[in-house]
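A.B. asks: coords below, sequence missing:
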């Protein structure tokens, strides 16, 4: 303990370098440095030290975390997981199809209104962050599922009640974000997908798959409702990482 109390800036550098050499990740190293800073600041505040040896030690750059995304095969398995012979299963299949077809945030998905859907034009009107409105195409597959849901399931769930929300529960109320995500985790487990997926996983998958298939970055930005292109650019890193993995796995000199 005396050695730790008397340690200098060089000792702190040497300790962190040793941890990095042993395999510590940048985030772990940053946490270690943060703990040391709190320790020495307390020593300075109590008068046990006159200086803080961590004051000029910079924390490692963590970088921007890459969003998790499913493979196209995993998405197909997830979409096929609900039992469409059951009214709620068909509703959930429609929810998943729309979510993957549009890349909406889950909060935007459950907030969709019936009057915001145009099956003839194949688009949905979305109110995103900052009350910004955008039109997002559905695609033929999602249009077919929405039409089937509107004709076969929604009237059954409402049972004569009125509701503005597109997606409703058995009580005729709008579906909540939490309730939907609980069901998605169940479908992910049934499809053999890690149930620790995040509420944004299908949104990330939507963007990543578009980029992988050659979509223009600014088009993806508009579809996702990003105010700044730099927010969308992270998906080019995801796509590049995937291409590198494919090259390493399949190229004879990979």
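C.D. replies: Great, that's in hand. Keep in mind the model is a prediction, meaning the values are calculated, not measured. Residues are numbered from 1 along each chain as shown.
A.B. asks: contacts, neighbours, all on C-alpha from now
C.D. replies: OK.
A.B. asks: how near is the residue nearest in space to the middle of the chain to residue 109?
C.D. replies: Centrality entry for the chain: nearest residue to the mean C-alpha point is residue 200, 2.8 Å, by CA atoms, centre = their mean. Distance of residue 200 to residue 109, given as CA to CA, to the nearest Å: 11 Å.
A.B. asks: again, but for residue 185
C.D. replies: 16 Å.
A.B. asks: Who has more neighbours out of these two?
C.D. replies: The neighbour comparison of residue 185 against residue 109 (other CA atoms under 10 Å) goes to residue 109, with 25 against 19.
A.B. asks: who touches that one in this structure?
C.D. replies: 95, 99 (CA atoms under 8 Å, 6 or more residues apart in numbering).
A.B. asks: Can you tell me the SS state at it?
C.D. replies: When classified by DSSP: H, G, I helix; E, B strand; the rest coil, residue 109 comes out as helix.
A.B. asks: residue ranges of the strands in the chain, please?
C.D. replies: Here the chain has its strands, by DSSP state E, at 117-118, 123-127, 133-137.
A.B. asks: Structure two is appended below for comparative analysis:
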């Protein structure tokens, strides 16, 4: 059964070998816990395994869902009439496999916010403090005649780009100059009207998902233009088109971005669990608060599900109250029929 399922995953679905191997590892964990073959698996046995993963192994909700998806997909395979496993099991064992995952014992896709609650979007005030601190570092190094002013300027620009285009850390550091191009609908942005993300987050077993992000923050265009015109030429090496370089003229890594963000975060006294990814949360939240359509925000972020965008969006109380007031104002007054 497992070999047939692997063939389906690797051949028909074209998943990567490592992904399939990880899924098989999950299957074998459940098989060992149940102590019986797949034709004898039950929903009750599956529930007991889930309880063990939660209470003993303290598994995170997102990992639990991954395990549930694996078992559900495998059960779909072995119960499908297309492959004949149910008939084979009836003939050999006098019973047949069933689907042990159902709506009552599995978690829906991203129904609730499951991440660490402190990994949240920055408020606009916190965001401004972060950017001001990054800019201050540039001025401090220039005034003192210290090395690293160009690197500090690069980092300040990179933090702003991550926020202004709603990027993941790896998406940002992998940008090339050629990933920026004109939006004919907004000629004032010049060659920075669109940003092409080539290394978007991949689904399990799939290659990176590219997407195109429209520029929506005019101030960011000026920031990036200034960096590309005045700082990038000082750090670029050879003929590579990379947008961000280390001081050794190599493409910048995610670690460098994370370290710089953590330095400023700690100096400002922000939550220690915050990472550069919170800038992406901030982007989603602020676009919604500024009146952008939720579907547009979803496309900008590259999310397949609106529910995924939902966990990125944590609007402020003032915004929620304003929306409520506007909604109440649209309700027609009651007509006195007496």
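C.D. replies: Looks like it arrived, so ask away. Given the structure is predicted, the values throughout are model-derived calculations rather than measurements.
A.B. asks: one step back: to which residue of the second structure is the residue nearest to the centre of the first structure aligned?
C.D. replies: When the second structure is aligned by TM-score structural alignment, residue 200 of the first structure is paired with residue 277.
A.B. asks: pretty sure its match contacts residue 169?
C.D. replies: Yes - assessed by CA atoms under 8 Å, residue 277 of the second structure is found in contact with residue 169 at 6.7 Å.
A.B. asks: Burial check on the counterpart of residue 88 of the first structure in the second structure, number of neighbours?
C.D. replies: Alignment note (TM-score structural alignment): residue 88 of the first structure maps to residue 151 of the second structure. Neighbours of residue 151 of the second structure under the rule other CA under 10 Å: 19.
A.B. asks: and the longest helix belonging to the second structure, what does it pack onto?
C.D. replies: Secondary structure assigned by DSSP state H gives helix 124-144 as the longest helix of the second structure. Helix 124-144 of the second structure is packed against helix 149-164, helix 254-268, with contacts defined by 3 or more CA pairs under 8 Å, 6 or more residues apart in numbering; DSSP states H and E.
A.B. asks: May I see the buried residues of that helix?
C.D. replies: Within helix 124-144 of the second structure, the residues scored as buried using 16 or more other CA atoms under 10 Å are 127, 130-131, 133-135, 137-138, 141.
A.B. asks: Kindly report the same for stretch 220-237 of the first structure.
C.D. replies: For stretch 220-237 of the first structure, by 16+ other CA under 10 Å, it's 220-226, 232, 235.
A.B. asks: List the residues that contact the aligned partner of residue 177 of the second structure in the first structure.
C.D. replies: Mapped onto the first structure by TM-score structural alignment, residue 177 of the second structure lines up with residue 114. Going by CA under 8 Å, 6+ apart, residue 114 of the first structure touches 164-166.
A.B. asks: What does residue 214 of the first structure correspond to in the second structure?
C.D. replies: Here residue 214 of the first structure is matched to residue 291 in the second structure, going by TM-score structural alignment.
A.B. asks: Next, count neighbours for that match.
C.D. replies: 8.
A.B. asks: ok, now how distant is it from residue 119 of the second structure?
C.D. replies: Residue 291 of the second structure is 23 Å from residue 119 of the second structure, by CA to CA.
A.B. asks: re the thing from before, rebuild the contacts of residue 114 of the first structure as CSV, extending it with neighbour count and distance to residue 65 of the first structure.
C.D. replies: Converted to CSV, the contacts of residue 114 of the first structure look like this (neighbours: other CA atoms under 10 Å; distance: CA to CA, whole Å):
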residue, neighbour count, distance to residue 65 of the first structure
164, 14, 37
165, 18, 34
166, 22, 33
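A.B. asks: Out of the residues you listed, flag the one nearest to residue 141 of the first structure.
C.D. replies: Within the contacts of residue 114 of the first structure, distances to residue 141 of the first structure taken as CA to CA reach their minimum at residue 166, with 17.4 Å.
A.B. asks: which residue packs closest to the residue mapped onto that closest one from the second structure, ignoring adjacent ones?
C.D. replies: Under the alignment (TM-score structural alignment), residue 166 of the first structure pairs with residue 243 in the second structure. Sequence neighbours aside, residue 176 is the residue nearest to residue 243 of the second structure in space, at 4.8 Å (criterion: CA to CA, 6 or more residues apart in numbering).
A.B. asks: who touches that neighbour in this structure?
C.D. replies: By CA under 8 Å, 6+ apart, the contact set of residue 176 of the second structure is 241-243.
A.B. asks: which one of the helices and strands packed on helix 124-144 of the second structure lies closest to residue 224 of the second structure?
C.D. replies: Nearest of these (CA to CA): helix 149-164, 6.7 Å.
A.B. asks: Could you check the angle that closest one makes with helix 254-268?
C.D. replies: 90 degrees (axes from the mean of the first three to the mean of the last three CA atoms, to 10 degrees).
A.B. asks: any chance of the helices and strands packed on helix 124-144 of the second structure in CSV, plus distance to residue 228 of the second structure?
C.D. replies: Shown next, in CSV, are those (distance: least, CA to CA, whole Å):
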stretch, distance to residue 228 of the second structure
helix 149-164, 10
helix 254-268, 18
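A.B. asks: what about the ones you listed, which gets the closest to residue 73 of the second structure?
C.D. replies: Nearest of these (CA to CA): helix 254-268, 33.9 Å.
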